Structures are given as C-alpha cells and as structure tokens.
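following is a predicted model, sequence given first.
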Amino acid sequence: MENNVLNENDPSLRDKMLAELFLDQTMNDFKRSKILREIDQSLKNKDKQAFLRLTEELKSVS
C-alpha cells in the first residue's frame, strides 16, 4: 500500500531512488574489485602491511 502511494504521488521519485541504489551498488562493486586486485598485488609483492590494510578496507566495503 505504501509503495503504491509513493508511486502515485511522484513516479519519478521511485525512479530516482532505484537509480541511486543501482549507482551505490555499482560503486561498491567497483571499490571491492579494485581492493581485491590490490590485495592480489600485495600478496605477489609479499607486502604484509599493504595486505593487512587492504583486507581491513575490504571489510568496510563488503
């Protein structure tokens, strides 16, 4: 019921909210992917400090 009221009053608001959710998810996916690549690189370089920092950063994105 509440969704129908929202859609009837301002259909563009629903579209804006969906677009914002999509953008947020896309940005999180991009950040996660970037961090995972950096973690792989830190493992190749045997850089423990970078690995620990990046794994903590990954926890905040996931």
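The structure has been received and is ready for your questions.

please make it C-alpha for all contacts and neighbour counts, starting now.
Fine.

and the next helix or strand past the helix or strand that I39 is a member of?
For I39, the host element (DSSP states H and E) is helix 11-44. As assigned by DSSP H and E, the chain's next helix or strand after helix 11-44 is helix 48-61.

alright, now check it against this:
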Amino acid sequence: MEPIQYTPYMAMLSLTAEMVLDQAIRNYREQMLYQKIDCALAKGDEASFISLTNELKLLKL
C-alpha cells in the first residue's frame, strides 16, 4: 500500500474544512452565550450577565 501523496488541492480542501468547522464551533458558542445572557437577564444576575457579555465580546473580536 502506497502512502497518500498530498497535493495542493488536498491541502486547500483540508484548510477549507478546518475553517468551516471553526466557524460552526464559533457560531454554536455564540448562540450558547446569547442563551446564557438571556437567562442571566431573566434572573437579574448582574455578575453573570457582565461575565457572559465580556466573553461574547472576546468571541466577536
């Protein structure tokens, strides 16, 4: 069995797949933070709200 020879096209596909996965993870994390922020607002938990919004700001950089 011969080893796989990676071509520039395969490298580009790999990079694209990694970028798509990173964006999906970022979107999921953002949605979860928005949900937690909503819960903190509903409970009146100011400390959690501030912490979560700061985390969201960092995520959006």
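Arrived safely. Here the structure is a predicted model, which means the values were calculated and not measured.

L21 of structure 1 matches what in structure 2?
Taking TM-score structural alignment, L21 of structure 1 has M19 as its aligned residue in structure 2.

ugh, wrong one, L43 of structure 1
In structure 2, L43 of structure 1 lands on L41 (TM-score structural alignment).

return the residues in contact with that match.
F49 (Cα atoms under 8 Å, 6 or more residues apart in numbering).

L54 of structure 1 contacts I39, doesn't it?
Yes - using Cα atoms under 8 Å, L54 of structure 1 is in contact with I39, at 6.2 Å.

how many other residues sit next to the aligned partner of K34 of structure 1 in structure 2?
Per TM-score structural alignment, the equivalent position to K34 of structure 1 in structure 2 is M32. M32 of structure 2 has 13 neighbours, counted by other Cα atoms under 10 Å.

what about M32 of structure 2, distance to E55 of structure 2?
Using Cα to Cα, to the nearest Å, M32 of structure 2 is found at 11 Å from E55 of structure 2.

no further queries at this time; thank you.
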